[in-house]
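Student: would you be able to build a 3D model of this:
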Amino acid sequence: MSEIVANLLYSKEHEWIKVLDEKRILVGITDFAQAQLGDIVFIELPEISSDVTADESMGSVESVKAVSDIYSPVSGKIVLINKALEANPELVNLEPYTTGWIAEIEISGPDALEGLLTAAEYESLIGEA
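Tutor: Just a heads-up that it's a prediction; the model follows:
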């Protein structure tokens, strides 16, 4: 059973979202997603200061099984990336909700988080209720 953290938000594309303050969020891929991918060997991170659009690719994850896009859960601007993943992409497998985060995004506005899933809704989505 995949770990689902109660105080996070989730996207239908299997990203988690931690609200840092009214303007910034932290994004990573969920435990369910990393388990489906298998051993992660490379992560293409977004560029700092690049604009991202909700539900569009902002990077990719390469595993021993496949290459998958990382979708931005919100529209906004990349303000920070997890450079530790360049040398240690396996952090996403080991600690997807802590050291395995992908990027920090400055959200485009107060309604940017609308449509994201609660932990219970995400649990229903992946069928592990």
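Student: contacts and neighbour counts: CA atoms only from here.
Tutor: Fine.
Student: tell me where this structure has strands.
Tutor: 9-10, 15-19, 24-29, 40-44, 51-52, 57-63, 67-71, 76-81, 103-107 (DSSP state E).
Student: so which of those comes closest to I126?
Tutor: strand 9-10 (11.2 Å; Cα to Cα).
Student: now do that closest one: which elements does it pack against?
Tutor: strand 15-19, helix 119-126 (3 or more Cα pairs under 8 Å, 6 or more residues apart in numbering; DSSP states H and E).
Student: same list (these) but as JSON lines, adding distance to I78 and mean neighbour count.
Tutor: Shown next, in JSON lines, are those (distance: least, Cα to Cα, whole Å; neighbours: other Cα atoms under 10 Å):
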{"stretch": "strand 15-19", "distance to I78": "14", "mean neighbour count": "23"}
{"stretch": "helix 119-126", "distance to I78": "24", "mean neighbour count": "16"}
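Student: export the ones you listed to TSV and tack on distance to F32?
Tutor: Listed next are the helices and strands packed on strand 9-10 as TSV, based on distance: least, Cα to Cα, whole Å:
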stretch	distance to F32
strand 15-19	10
helix 119-126	8
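Student: circling back: right, so of the strands of the chain, which gets closest to N93?
Tutor: Closest among the strands of the chain, using Cα to Cα: strand 40-44, at 6.7 Å.
Student: and that closest one, what does it pack onto?
Tutor: Counting by 3+ Cα pairs under 8 Å, 6+ apart, strand 40-44 packs on strand 57-63, helix 84-87.
Student: can I get these in TSV with mean neighbour count and distance to D69?
Tutor: Converted to TSV, the helices and strands packed on strand 40-44 look like this (neighbours: other Cα atoms under 10 Å; distance: least, Cα to Cα, whole Å):
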stretch	mean neighbour count	distance to D69
strand 57-63	18	4
helix 84-87	14	16
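Student: now the second one, please; I'll put the structures next to each other:
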Amino acid sequence: MKQIYGLLLLLLPAHDCFTCNMTGYEMRQQWKGIEAPIEQDCIRKTGVKQETVDAFYDHEAMPNERAWKCFIECSGLREHFLSLTGDVDLSGVEKYACVTVPLAQSCEPVHGPDPCERAYLFLTCMIDNLPK
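Tutor: Got it, this is the predicted structure:
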């Protein structure tokens, strides 16, 4: 019996990665709601265009633009899923729909030349590995 419980405990994190019952659009809209209080401040700080931010939430557009990458970093710092060095802070990821700690851990460590690039690479990895 202990073996069965042990096996179940091992499978739980993997199961969590596949329990998202939302479309990609619904998931990103939930993320947008979390980011809403800080969005305008991060837009001002980074110079990203509102259209770029909206295109991500509406269509999952991920442009390879410096301002967009720094917007992600700004959001990550403010919402506590990134540290000041651009490393992943697991304590802030689970408030986002369909994101689990095991999923975030699978995208660590992120290697990039600066915090903006690391934030972009982390988000790209997360999106690429979200349950379909």
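Student: how close are the two chains, by TM-score?
Tutor: TM-score for the superposed chains, counting by TM-score structural alignment, normalised by the length of the first structure: 0.31, backed by 68 aligned residues with a Cα RMSD of 4.6 Å.
Student: re the thing from before, got TSV for the strands of the first structure, with distance to A87 of the first structure too?
Tutor: Putting those into TSV (distance: least, Cα to Cα, whole Å) gives the following:
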stretch	distance to A87 of the first structure
strand 9-10	26
strand 15-19	21
strand 24-29	17
strand 40-44	9
strand 51-52	24
strand 57-63	14
strand 67-71	18
strand 76-81	13
strand 103-107	16
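Student: what segments of the second structure are strands?
Tutor: Going by DSSP E, the second structure shows no strands.
Student: thinking again about what came up before, tell me which of the helices and strands packed on strand 9-10 of the first structure sits nearest to L85 of the first structure.
Tutor: strand 15-19 (16.2 Å).
Student: show me which helix runs longest in the second structure.
Tutor: If you go by DSSP state H, the second structure has its longest helix at helix 24-46.
Student: list the buried ones in it?
Tutor: 24, 27-32, 34-35, 39, 42-43, 46 (16 or more other Cα atoms under 10 Å).
Student: got those residues as a markdown table, with distance to V53 of the second structure columns?
Tutor: Shown next, in a markdown table, are the buried residues of helix 24-46 of the second structure (distance: Cα to Cα, whole Å):
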| residue | distance to V53 of the second structure |
| --- | --- |
| G24 | 16 |
| M27 | 15 |
| R28 | 11 |
| Q29 | 12 |
| Q30 | 14 |
| W31 | 12 |
| K32 | 9 |
| I34 | 14 |
| E35 | 11 |
| E39 | 9 |
| C42 | 10 |
| I43 | 9 |
| T46 | 12 |
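Student: what two of those residues are the furthest from one another?
Tutor: G24 and T46 (25.6 Å).
Student: quick revisit: including distance to E15 of the first structure, could the helices and strands packed on strand 40-44 of the first structure go into CSV?
Tutor: As requested, those are exported to CSV (distance: least, Cα to Cα, whole Å):
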stretch, distance to E15 of the first structure
strand 57-63, 12
helix 84-87, 16
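Student: and of these, who's closest to F32 of the first structure?
Tutor: Per Cα to Cα, nearest to F32 of the first structure of those: strand 57-63, 14.0 Å.
Student: by contact count, what packs against the closest one?
Tutor: Against strand 57-63 of the first structure (3+ Cα pairs under 8 Å, 6+ apart) you get strand 40-44, strand 67-71.
Student: just want the angle from the first one to strand 57-63.
Tutor: Strand 40-44 of the first structure and strand 57-63 meet at an angle of 160 degrees, taking axes from the mean of the first three to the mean of the last three Cα atoms, to 10 degrees as the criterion.
Student: also the last one?
Tutor: Orientation check (the same axes, to 10 degrees): strand 67-71 of the first structure against strand 57-63 gives 150 degrees.
Student: what helices or strands is strand 67-71 of the first structure leaning on?
Tutor: Partner elements for strand 67-71 of the first structure (3+ Cα pairs under 8 Å, 6+ apart): strand 57-63.
Student: name the nearest residue to V41 of the first structure, ignoring sequence neighbours.
Tutor: S63 (5.2 Å; Cα to Cα, 6 or more residues apart in numbering).
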